[in-house]
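Asks: Predicted model and sequence below, questions to follow.
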Amino acid sequence: MNGLIINLTHSVDDVDRTSVAIVIAGASVASSQETTVFLSSEGTRLAVTGVADTLHEEGFAPMSELVSSYIEAGGTFLVCSPCAKKRGIGEEDLIEGATIVGGASLVALLADGASSLSF
């Protein structure tokens, strides 16, 4: 892969941290890096349709703009399966560009040489 994986463990519980992560993801994909945001723990909520519309941290573009720009540029979201299940989130709840996956998917990307950041 030789791209970037951003592990995001926050969303509605820390909009500042979430905004920074998605800005970095957007910059990565805009720089022609294969970019994946892995949503785990509370981060999984960001993949639910409509949630990004409710988030806006002062000093940043609205979360809905950050997320849509990231997806339109070719970025993807992988959603931790047990984390989503714990929160009652199913495939039918997800935004375009997001997929529920098991941990093996993340491990495979890392084993392929992807760098990672965690927020």
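Replies: Happy to help now that I have it. Numbers count the residues shown, from 1 in each chain.

Asks: Every contact and neighbour count from this point should use C-alpha atoms.
Replies: OK.

Asks: Now for the residue nearest the centre of the chain, which secondary structure element holds it?
Replies: In the chain, the residue lying closest to the centroid (Cα atoms, centre = their mean) is residue 37, at 3.6 Å. Using DSSP states H and E, residue 37 maps to strand 35-39.

Asks: The structure to be compared is supplied as follows:
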Amino acid sequence: MARSLVIKVTAGTDAPERCNQAFTVAAAAAASGVPVSLWLTGEASWFALPGKADDLGLGLAHATPLSDLLAAVLAGGTVTLCTQCAARRDITAEDVIKGIRIAGAPTFIEESLTEGAQALVY
């Protein structure tokens, strides 16, 4: 069975380096053909909205732009916005970038406990 990677990112502009690390790992995994699932929670929830990865510009030296990393993950993996995090921010399924789903803890647990899965939290 192929190994998969589940990444939960809780940081946004409040911790830009940690946020960018999570997106970088997810994009690298997707580009390498590893099944990857990136979960947007907490302050990272805002990146599910169109243009927010650019608008909130992390401006980290030597870092790939967050919008490019998100596009890479969407092209080769899945991106999920936490149900509760979306509700707290009044974000609906109609608001998010095409290809991003909204799901909750049961789905995260299911993905994380799949045989061969490795879960990381940033």
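Replies: Yep, that arrived. Given the structure is predicted, the values throughout are model-derived calculations rather than measurements.

Asks: what's the mean distance for the strand holding residue 37 of the first structure versus the second structure?
Replies: Taking mean Cα distance after the TM-score superposition for the first structure, the mean distance separating strand 35-39 of the first structure from the aligned residues in the second structure is 0.7 Å.

Asks: so who does the residue nearest to the centre of the first structure touch?
Replies: 5, 6, 7, 8, 25, 75, 76, 77, 78 (Cα atoms under 8 Å, 6 or more residues apart in numbering).

Asks: about what we covered before: which helices and strands does the helix or strand that the strand holding residue 37 of the first structure is followed by pack with?
Replies: Beyond strand 35-39 of the first structure in the direction of the C-terminus, DSSP H and E gives the next helix or strand as helix 63-72. Judged by 3 or more Cα pairs under 8 Å, 6 or more residues apart in numbering; DSSP states H and E, the packing partners of helix 63-72 of the first structure are helix 15-30.

Asks: Give me the distance from the helix it packs on to the chain's centre.
Replies: Between the centre of helix 15-30 of the first structure and the centre of its chain there are 9 Å (Cα atoms, centre = their mean, to the nearest Å).

Asks: again, but for stretch 23-39 of the first structure
Replies: 9 Å.

Asks: Give me the subset of the contacts of residue 37 of the first structure lying in strands.
Replies: 5, 6, 7, 8, 76, 77, 78 (DSSP state E).
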